[in-house]
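Trainee: Following is a predicted model, sequence given first.
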Amino acid sequence: VWEQYRPARDETLIDQSRRRVELHVPDGQPDILQQVEHGVLQLVAQFDAVGHAIHGIVEPDVAQYTHLGDAASKTDGLIYDPALQPGQQAGGRSGDPDDRWAFTSKSSALNYGSIAALAAASRVLKDFRDPLAERSLAIAERVWAEEQSHAPDTFRHGNTTGGPLEVEQFTAAVELLITTRKPVYAAQVQSLWTQLDDPSGGALRTALRALPFMPAAFRSELETAARRWQADADETARANPYGVPIGTGGWAGSGQVIDYGLTAHALHQAFPDIVDGQGLMRAVDFIHGTHPGSDVSLVSGVGTVSKEVAYGSNRADFSYIAGGVVPGVLIIKPDFPENKEDWPFLWGENEYVINLGPSYIELMNAAEASQAAAR
């Protein structure tokens, strides 16, 4: 998003050294760069602590997991020391075992995903946090070399260990290529692309970003993929009145719709004679209320009527957090569209999904740029 659109919005004060955040207090720095910095600091800390990306940092018990009060009161903010009695505090330590647990099983897919994130972040943080940018790239290249030296660690657990190994590896190769321009990564991009099984969505957008750094023949391969995607998109547009893919699984499909819109836009930019790009605005319309079941916007605080009861940190108040994006309309078989307006605890309909936030930001920046170009 930063590299394409440069959103300079500054509405938050963030002081990493003091661990202080104040909403609605500008601090002279783009919020999106500070968000990137925050994530990179966590990833770098994982590699420093255990040598690889880890797949979870979560509550130590069910009581804390289901905690419904102020999130800041979940822990005492002190390091647990078993030598102390419960309730006892001394020297910045506490006898209460309320610290988060880190799950440190190694997964190559997760490592490659983190390589991609660090390589991309190193570009974004350049001239903003130069030492962190340099360290991010150094870790990304070192871990790539380490992963390439052995058979992959294939441990998987739910959605915590990255996507398919070959997709994560391809994404890492692309981000390293864009950042370093090294031929070794271009060769990996070409090799890994041929291994992907019918690439679409995020993998296809990733491949498009590699185009300026690849031989001309690579464009021909992507053109074939673009034609295949457009054929599928034409079928999708005929399948329902909304012209976007509507998932029918156990989790509603806002993410799938946003992914569709972003892919339509990216392919239109690269191959305007093949992909018309109209899927972008159909996705925007769907997310904001043009969907089955109701006309409620699935982004809290955005739209005339939007989600005002959702599963976030204030879920016990049956309230919402402005800007949160929910999965949305769940199709209950065979054909009943449901999105509860009075019950936040259905995750598959009403949970604020962290990665949908930045995806929505990218979608709206793309829509704004598209509309500006059309004027």
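Mentor: Cool, got the structure.

Trainee: When you work out contacts or count neighbours from here on, use the C-alpha atoms and nothing else.
Mentor: OK.

Trainee: helices and strands around the helix of greatest length in the chain, which ones?
Mentor: In the chain, taking DSSP state H as the definition, the longest helix is helix 216-239. Applying 3 or more Cα pairs under 8 Å, 6 or more residues apart in numbering; DSSP states H and E, one finds that helix 216-239 contacts helix 201-210.

Trainee: Run the angle between the longest helix of the chain and helix 201-210 for me.
Mentor: For helix 216-239 against helix 201-210, the angle by axes from the mean of the first three to the mean of the last three Cα atoms, to 10 degrees is 150 degrees.

Trainee: Presented hereafter is structure B, for comparison with structure A:
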Amino acid sequence: MRVVLPLALLFLTATPAAEDLRLNDKGYFSKPGLDVTVFADIYPDGHQTGVTVIQHGVRTAASGDLRLEASPGQWSPVPKGVGEAEIDRDHQRIAQTLAYPDESKNRKGFNPIEYPALEFGYRVEVEALEGDSFRISVDLEEPLPDEWIGKVGFNFELFPGELFGKSYRMDDEAGIFPVQPNGPPVERNGEWVTAPLARGESLLVAPEAELQRMRIRRVRGGELELRDGRGNHNNGWFIVRAQVPAGATDNAIEWIVEPHTEEGWQYQPVIQVSQLGYATGQEKVAVIEQDSRDTDADPVELLRLGKDGTEVARRGEPQHWGEFLRYHYLQFDFSDIREPGMYQLRYRGQTSRPFRIGDDVFARHAWQPTLEYYLPVQMCHMRVNEKYRVWHDKCHHDDALMSPVNHNHIDGYVSGPSTLTDFEPGQPVPGLNRGGWHDAGDYDLRVESQIGTVWRLSMMVEEFGLDYDATTIDQEKQQVEIHRPDGRNDALQQIEHGLLSILGGYRSMGRLYRGIIVPSIRQYVMLGDASAQTDNRVQARDTATPDGVPAEAPPESDDRWVFTEENPERELQVVAGLAAAARVLRDQRPELAGESLAAAEELFSRAFDNTDDTAVRAFALAELILATDDRGYKKQLVAMRNALIEDIDDTAWAIGRALPRIDDRAFVQAIDDAVVGQQRRVRQQAQATPYGVPYEPHIWGAGWGIQDFGVKQYFVHKSWPQIADREIYLNALNFVLGVHPGKNTKSFASGVGSDSALVAYGVNRADWSYIPGGVISGTALIRPDLPELKTWPFFWQQTEYVMGGGATNYMFLALAADALARKGG
């Protein structure tokens, strides 16, 4: 009998099957709505490596790898990769060989890790299956020692920020991902962790979320455990874990993972525009980011917001820029729109946040939050009040004890066989409990962040006449009152605050400190009021014992340690900052200015010949020339002619302002000629991205580096306006304010613009809050090609504030834009 099928059924049977997950030409598995990378990244400490899942353009799971703890933290052991990943296109597999320990991190390096006495190798393989599925398998070279059974397991981490309040199902047991980590705590292999949320054979994540649903099924290995890693580390994720069984080698762990995808999914266009706005004469170029398969361009509408609502001020076709990262890019130029007002952009039903056009757009609410809030809040050794609020009480009055020798401390502090001073390890060093700013999302003081802040503030005073008073800074009472003017220029008071710390150490030790930091990790990771980090009880300054030998600090002391170093490059950076500060303080604080310049010249005399770093030598010389007009410094700069030209990419910005003081015309002409080629290279870098600035993140988001690039381009433009393009430094500012890659287009400057980073990695990150005027590191690159800026306070590599450039470089660029707008530029 002949069967006649209904027309609709015939159509369905003719429809091609959904695409399978397959290896692409970038070396990872991909299909519309799903990407799976395998050890493509380099940063396990920051939840960036291992088996990683990107669902519908969002990284939802990462760090799939063997770990030695159920819930690892920042200083937990991580493996090392052995060779490159093996990509097998015939069988649609990627495999990576790894091993414990990583000798490069074992008790050494910037963040030294203490590895246990365990050595083993293993191999993680990921194989694409049909549809959305893939298999993870782990092979060990040999069985684990008996004492490590129950301790080693395969961890797969689920990003918490987009799971709060959503549900999960483990076999027949269901639950909700909690907003905060809840108990009960249980002891597990010597550490306290939160009891598993669920155990079983198959986990379904967020079944109600079409764009986020994922199933994980155990085939071999221990049962699945769903854990909340935040129970013992604030920055933890939700963790799916299975223990490696005793005696297991081949297929010790085997899972099937199936992230759900929406058929035919495409990345929705993102409009990237300054969240603050543009001066009337400024170039105004919005960037539109589209799915790589979407190369069509539809009209863009510029909307003017008036008293009667919105009207279309311009309708036009965007221009194709091309491919970058994983997207296709368009640009929409509306530079000829000069009428002041509020505007939005609309494209394919997507509308940007409102922004202003006007010559006063940078005159208020732009750079001011950095000076009004961020710098005061970061001030160490002070009580910082804001009306009813106390940001932190007087802190670190017990600074500081001389550090141990031959010690590799946390966070990049290392001491050699000598303290390099007359102070013995553990002996109190006077003069260090005044001035300085807490470095970043932590409370230590680094000399480079102190002097970097001093130099940039000095440049703002010198270049733009910065004179602004919104804060009372009382050094005698060690008290700050935000939004209570005291009749003094806040910028000069902040410069003074930095010098109190730098010169205080120099007076006491006869040299610079490397940094001041607490002795233990437990203190270092403390969040909350800075005054609680130490007991603030000053150790007796006379620590000599009856036999005249300096006593060690008492073992219970929680005082911070001061580290020293032999580092002529860093000393010359300080020389430059001290010389600049001396110039701007000369009239109001002549004694401090004189001490600052004297220290700069003394440091220069002993550091200059101990380094061949041309860039920092040129920086120091240029600032000293501007401060002293000394013929000897000019002769030294001219003598560096060949080295300066060879390194012109890193020297032009520093020496340009000093060239009018140089009488040697041949020298000046040679530098001018070299800058022509230098700026050609800068333009090539800028044109390599749709943003008009280079974007090449390493670990941290590229925001800080782009700001630094912009400040340097400002100085080159000032010295060579006919050669250097001013739009490049304005592009750097726009990048910070929202014209940057990825779907998150927030301004990196907290509290600045219509949409900004209001959850940040400051010292208040555990409160999911922000400090106005702080500037986050910004959009990071999840290798190989995903720009990412998550709303998450525990990603230092994306949302950390930092002193020494992060906030003050932004402030400088905003002031530069304001000065240009006031001139009608």
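Mentor: Right, received. Where do you want to start? Please read all numbers here as calculations on a predicted model, not as lab measurements.

Trainee: Need the TM-score from the superposition.
Mentor: The pair, once superposed, lands on a TM-score of 0.88 when counted by TM-score structural alignment, normalised by the length of the first structure; 353 aligned residues with a Cα RMSD of 2.3 Å.

Trainee: returning to that earlier point: beyond the longest helix of the first structure, next helix or strand please.
Mentor: As assigned by DSSP states H and E, the chain's next helix or strand after helix 216-239 of the first structure is helix 254-270.

Trainee: residue range for that following helix in the second structure?
Mentor: Here helix 254-270 of the first structure aligns to the second structure at residues 703-719, judged by TM-score structural alignment.

Trainee: Tell me the buried residues in that stretch?
Mentor: Neighbour counts using 16 or more other Cα atoms under 10 Å place 703-719 of stretch 703-719 of the second structure among the buried residues.

Trainee: cool, stretch 233-244 of the first structure as well?
Mentor: Under 16+ other Cα under 10 Å, the buried positions of stretch 233-244 of the first structure are 233, 236, 242-244.

Trainee: now do stretch 36-49 of the first structure
Mentor: Within stretch 36-49 of the first structure, the residues scored as buried using 16+ other Cα under 10 Å are 36-37, 40, 43-44, 46-47.

Trainee: Count the neighbours of the corresponding residue of the first structure for residue 795 of the second structure for me.
Mentor: Residue pairing (TM-score structural alignment): residue 795 of the second structure is matched to residue 346 of the first structure. The number of residues packed near residue 346 of the first structure is 13, by other Cα atoms under 10 Å.

Trainee: From residue 196 of the first structure, how far off is residue 346 of the first structure?
Mentor: Distance, residue 346 of the first structure to residue 196 of the first structure, by Cα to Cα, to the nearest Å: 34 Å.

Trainee: quick one on the thing from earlier: closest to residue 77 of the first structure among the buried residues of stretch 233-244 of the first structure?
Mentor: For those, the closest approach to residue 77 of the first structure (Cα to Cα) belongs to residue 244, at 45.1 Å.

Trainee: where exactly do the helices run in the stretch 251-375 of the first structure?
Mentor: 254-270, 279-287, 347-350, 356-374 (DSSP state H, counting those that start in this stretch).

Trainee: Now tabulate the ones you listed in TSV and tack on distance to residue 142 of the first structure.
Mentor: Compiled in TSV, those are given as follows (distance: least, Cα to Cα, whole Å):
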stretch	distance to residue 142 of the first structure
helix 254-270	31
helix 279-287	37
helix 347-350	38
helix 356-374	28
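
Trainee: Compare those and give me the one nearest residue 59 of the first structure.
Mentor: Here helix 347-350 is closest among the helices of the stretch 251-375 of the first structure (Cα to Cα), at 18.3 Å.

Trainee: picking up where we left off before, okay, the angle between the longest helix of the first structure and helix 254-270?
Mentor: Using the same axes, to 10 degrees: helix 216-239 of the first structure against helix 254-270 is 130 degrees.

Trainee: What sits closest to the aligned partner of residue 496 of the second structure in the first structure if chain neighbours are left out?
Mentor: Under the alignment (TM-score structural alignment), residue 496 of the second structure pairs with residue 37 of the first structure. Distances taken as Cα to Cα, 6 or more residues apart in numbering put residue 125 closest to residue 37 of the first structure, at 7.3 Å, once the chain neighbours are dropped.

Trainee: My guess is residue 322 of the first structure contacts residue 300. True?
Mentor: Yes: between residue 322 of the first structure and residue 300 there is a contact at 4.9 Å, judged by Cα atoms under 8 Å.

Trainee: distance from whichever helix or strand residue 167 of the first structure is part of to the second structure after superposition?
Mentor: Assigned by DSSP H and E, residue 167 of the first structure belongs to helix 165-180. Following the fit onto the second structure, the mean deviation recorded for helix 165-180 of the first structure is 1.7 Å by mean Cα distance after the TM-score superposition for the first structure.

Trainee: Looking at the buried residues of stretch 36-49 of the first structure, which are in helices?
Mentor: Those of the buried residues of stretch 36-49 of the first structure mapping onto helices are 36-37, 40, 43-44, 46-47, per DSSP H.
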